[in-house]
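Just to be clear, the model below is a prediction. Sequence and coordinates:
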Amino acid sequence: MARPAKPLLSREAILHAALAQLDATGTLALPALARELGVSTSSLYHHVKGGREEVIEGIRGLLSVSAMLSDRRPGETWRDFTARWATSYRAAYAAHPAVVPLMTAQTVAHPATLASYETLAQVLHDAGFGDQDLLHVMTVLDSFILGSALDAGAPVEVWADSGDPDSALSRARGATLAQPGDRSERAFRLGLESLLAGLEDLRR
């Protein structure tokens, strides 16, 4: 019997299928992934020898290559670059919020992701953030961005209406729902500007 013209399975196909599984179910299970691809679980390990952890890191790489920045525009300030970096990063993960808990559970190792973080680190270093603060600054940014990406997958109405006309929360809820556009996106913009302003004070 002749071999198929193209391989039935590839690392890239596995990663894309795993990302689709996460989007659809919120979980990553290699046996279920193998069934969906029509292969045995052992066949998956031929392409991703590190198993589940390698698949997760591969998904991180997919999102990094498609969205995380590793270039700085000529004359771009550290705040402008960081805002652009954060916005792009958040958009990639907001489209796939189920991946966020998996990404935070293991060490970042994908070369494309590390290259993006290296660019951010260099921009921040050049802006005057010292080595003793730099990793903490990046962690704060990372935590905010990933939290905002999770919020993008939250219900439109995050807080229930108590029905109490004197409730500050209920009034704020109503006012927010009346605003045009995406609540999570507006919250992200507010948080990012506030965070960058606070980091500016730290830099001084």
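Perfect, I can see it now. Numbers count the residues shown, from 1 in each chain.

drop to CA atoms for contacts and neighbour counts, all remaining ones
Fine.

wait, what's in contact with residue 65?
112, 113 (Cα atoms under 8 Å, 6 or more residues apart in numbering).

Quickly find the element holding it.
Secondary structure from DSSP states H and E places residue 65 in helix 51-67.

putting a second one here so we can go through both:
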Amino acid sequence: MTTAPDAHRSAGRPRTAVLSRERILEAAFTLADVRGGDFTLAALARNLDVRPSALHHYFAGKDELIAGMRGQLTTRVGDHGFDARPWHEAIVPWARAYRQTFGAHPGIIAALATLPVDDEPESIIDYERIAAAMSRDGYPVHRIVPAIVAIESFVIGSALDSLAPEDNLRPVDNAELAPNLTRAEAAARENAAAQRHSAVTETFEFGLAALIAGLLAAGATG
């Protein structure tokens, strides 16, 4: 009796995980965390043990892949109640979540930040929430986009700053050249400790509050 060629094929899951959009994005984040935003689709395909052409069934090219990565991170940031809360209140937890989510993948931040929003619907939806809340609350329409960009720029910078040493501005070998900076830097770290925050987090919270207050004041003058 002749045995069929696949009669002894093992049952259960295939040896190689099935390729999917989610699996590609997960692998892209892992690769970008190591190599930054200049990774290639060929390198990503090698990590996934597939041919580069297999990736094109899901993403037309690297720009579309980067857009997918940003979309996934934007979804993780969440809504935070812009439809029900004043924009300047909802923007605080949004900014915190944005900083934490994007800061988890610093190698790809530059590529994400320079991506045109039209390439990726999740960000359009996210920005629309904020713009709608600001418009509803009477913020000058010509100031809405500059305000959003200012907040996002601060958050992205803060995400990168979180990677630096907490005493990054502390003069050590040349403290005598900057007595005021030395004193101010020590006071900032002492204040952060008193608030039970890291110096980086306390700086972020102070900067965010100051930025929002400034934007509210600027919006009130038109």
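Happy to help now that I have it. This is a predicted model, so every value here is computed, not measured.

Just give the TM-score of the two.
TM-score of the superposed chains, computed with TM-score structural alignment, normalised by the length of structure 1, equals 0.87; 202 aligned residues with a Cα RMSD of 2.3 Å.

thinking again about what came up before, for the helix holding residue 65 of structure 1, buried residues please.
52-64, 67 (16 or more other Cα atoms under 10 Å).

same question, stretch 106-115 of structure 2
Quick answer for stretch 106-115 of structure 2 (16+ other Cα under 10 Å): 106, 107, 108, 109, 111, 112.

how about it, aligned to which bit of structure 1?
The counterpart of stretch 106-115 of structure 2 in structure 1, using TM-score structural alignment, spans residues 97-106.

Return the distance of the helix holding residue 65 of structure 1 from the chain's centre.
Offset of helix 51-67 of structure 1 from its chain centre (Cα atoms, centre = their mean, to the nearest Å): 11 Å.

so after it, what's the next helix or strand?
helix 78-94.

For stretch 125-144 of structure 1, buried residues please.
129, 134, 137, 141, 142, 144.

counterpart of that stretch in structure 2, which residues?
Residues 135-154 of structure 2 are where stretch 125-144 of structure 1 lands, counting by TM-score structural alignment.

contacts for that stretch?
With Cα under 8 Å, 6+ apart as the test, stretch 135-154 of structure 2 has contacts from 86-87, 95, 127, 130-131, 134, 208, 211, 215, 219-220, 222.

If we use 10 Å, what do you get?
83, 85-88, 91, 95, 98-99, 113, 127, 129-134, 155, 157-160, 204, 207-208, 211-212, 214-216, 218-222 (Cα atoms under 10 Å, 6 or more residues apart in numbering).

aligned partner of residue 72 of structure 2 in structure 1?
In structure 1, residue 72 of structure 2 lands on residue 62 (TM-score structural alignment).

Point out the other helices and strands that the helix or strand encompassing residue 29 of structure 2 packs with.
Here residue 29 of structure 2 is covered by helix 21-35, with elements defined by DSSP H and E. On a contact count with 3 or more Cα pairs under 10 Å, 6 or more residues apart in numbering; DSSP states H and E, helix 21-35 of structure 2 meets helix 41-48, helix 62-77.

now the first one: which residue numbers in structure 1?
What it means is helix 41-48 of structure 2. Aligning helix 41-48 of structure 2 against structure 1 (TM-score structural alignment) gives residues 30-37.

Distance check, the residue sitting nearest the centre point of structure 2 against residue 40 of structure 2.
When Cα atoms, centre = their mean is applied to structure 2, the residue found nearest the centroid is residue 102 (2.1 Å). Using Cα to Cα, to the nearest Å, one gets 21 Å for the distance from residue 102 of structure 2 to residue 40 of structure 2.

for residue 33 of structure 2, same thing?
Distance, residue 33 of structure 2 to residue 40 of structure 2, by Cα to Cα: 13 Å.
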